[in-house]
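Trainee: Coordinates for the following, if possible.
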Amino acid sequence: MKAIASAALLTLGFATFAATTASAQDISAGERSWNKCRACHQIGEGAKNLVGPHLNGLFGRHTGAVEGYSYSAANKGADITWDEAVFAEYIKDPRAKIPGTKMIFAGIKNDKEIADLTAFLKQFGKDGKKS
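Mentor: The predicted model follows:
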């Protein structure tokens, strides 16, 4: 009985380790994907608006809401709250999701890459600190 319990705990421990490792790998892959964004956006402590707004605290934020950034009328009027599904749709083709947006980006079409980028972005709170 002890051998079965030990095996179960070992299996559970490995599953937890694998899930944690997979998550870290996703964030790491998302950070590499972030390189496609960093020419126009910043994230993290001290992030500033560039060609595009900073992306701290993106998820849960309303479109057109970053103070000090000059949004297009289309973005201001989009009435979207960013969540994972909306971001995934947007990042595939920004101009299809928000016609008239100033964002000029070909998009990221790969769902795995979008999920990885989302995991990376979700680390950063409104203050730019990693959670």
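Trainee: hey, let's count contacts and neighbours off CA atoms from now on
Mentor: OK.
Trainee: how close does residue 39 get to residue 21?
Mentor: 29 Å (Cα to Cα, to the nearest Å).
Trainee: what's the answer for residue 3, then?
Mentor: From residue 3 to residue 21 the distance is 26 Å (Cα to Cα).
Trainee: So between the two, which is more surrounded?
Mentor: Per other Cα atoms under 10 Å, whichever of residue 3 and residue 21 has more neighbours is residue 21, with 12 against 8.
Trainee: just checking, the more buried one is part of a strand?
Mentor: No - assigned with DSSP: H, G, I helix; E, B strand; the rest coil, residue 21 falls outside any strand and is helix.
Trainee: State the helix or strand in which the most centrally placed residue in the chain lies.
Mentor: The centre of the chain sits closest to residue 118, judged by Cα atoms, centre = their mean, with a distance of 2.6 Å. Secondary structure assigned from DSSP states H and E places residue 118 in helix 111-122.
Trainee: who's in contact with the residue nearest to the centre of the chain?
Mentor: 30, 84, 87 (Cα atoms under 8 Å, 6 or more residues apart in numbering).
Trainee: let's see this one next to it:
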Amino acid sequence: MMRILRTLTAASFVLVVWPASVFAEGDAIRGKQLFNRCAACHSIEGQNKSGPALNSVFGRKAGAVEGYHYSAAVSNSTTVWTDETLDAFLSGPSKMLPGTRMTTSVVKPTDREDIITYLKTLPAP
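Mentor: Coordinates of the predicted model:
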């Protein structure tokens, strides 16, 4: 009985202490489907379009894709792309980086999570 209580206590501790910002894994297959609306501006094959290529976006500083002309807001940003920063940017680009040229937002949290999960699956160009 004591062993069960210790296990439950330990499990409860993990659930309480675990950071709220940790993202659950979204659905990469659904994210790929949702990304189709992003593909008009963003490539996943290494070339820049009206928006920068998104291969290897995680851990990259915002404004760092070679050959893409960013707005001053993005170029001068200290943002590094993580689950949290991409989620914030996709939910409201101009709220996070006023002056960005990206005007499209992704309203639904589950859609953002799925797109972010999909982006994590992309190989480097």
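Trainee: Give me the TM-score for these two chains.
Mentor: The TM-score (TM-score structural alignment, normalised by the length of structure 2) is 0.76; 101 aligned residues with a Cα RMSD of 1.4 Å.
Trainee: just to revisit the earlier point, roughly how far apart are whatever residue of structure 2 lines up with the residue nearest to the centre of structure 1 and residue 15 of structure 2?
Mentor: Aligning on TM-score structural alignment places residue 118 of structure 1 opposite residue 116 in structure 2. Residue 116 of structure 2 sits 24 Å away from residue 15 of structure 2, going by Cα to Cα.
Trainee: for residue 75 of structure 2, same thing?
Mentor: From residue 75 of structure 2 to residue 15 of structure 2 the distance is 38 Å (Cα to Cα).
Trainee: ok, residues contacting the longest helix seen in structure 2?
Mentor: Criterion DSSP state H: the longest helix present in structure 2 is helix 2-17. Taking contacts as Cα under 8 Å, 6+ apart, no residue outside helix 2-17 of structure 2 touches it.
Trainee: Going by neighbour count, list what's buried in that helix.
Mentor: Across helix 2-17 of structure 2, burial judged by 16 or more other Cα atoms under 10 Å covers no residue at all.
Trainee: ok, now stretch 66-85 of structure 1?
Mentor: Applying 16+ other Cα under 10 Å to stretch 66-85 of structure 1 flags 66, 70, 71, 74, 75, 76, 78, 80, 81, 82, 84 as buried.
Trainee: Mind jotting down where the strands sit in structure 2?
Mentor: Assigned by DSSP state E, the strands in structure 2 number zero.
Trainee: Please name the residues that touch the aligned residue in structure 1 for residue 73 of structure 2.
Mentor: Using TM-score structural alignment, the partner of residue 73 of structure 2 in structure 1 is residue 74. Listed by Cα under 8 Å, 6+ apart, the contact set of residue 74 of structure 1 reads 98, 99, 100, 101.
Trainee: The first one touches residue 76, doesn't it?
Mentor: No - between residue 98 of structure 1 and residue 76 there is no contact, the gap being 10.0 Å when judged by Cα atoms under 8 Å.
Trainee: all helices for structure 1, in order.
Mentor: Counting by DSSP H, the helices of structure 1 are 2-34, 73-76, 84-92, 94-97, 111-122.
Trainee: Now the third one on structure 2. Mean distance?
Mentor: Read that as helix 84-92 of structure 1. Superposing on structure 2 and averaging over aligned pairs (mean Cα distance after the TM-score superposition for structure 1), helix 84-92 of structure 1 comes out at 0.4 Å.
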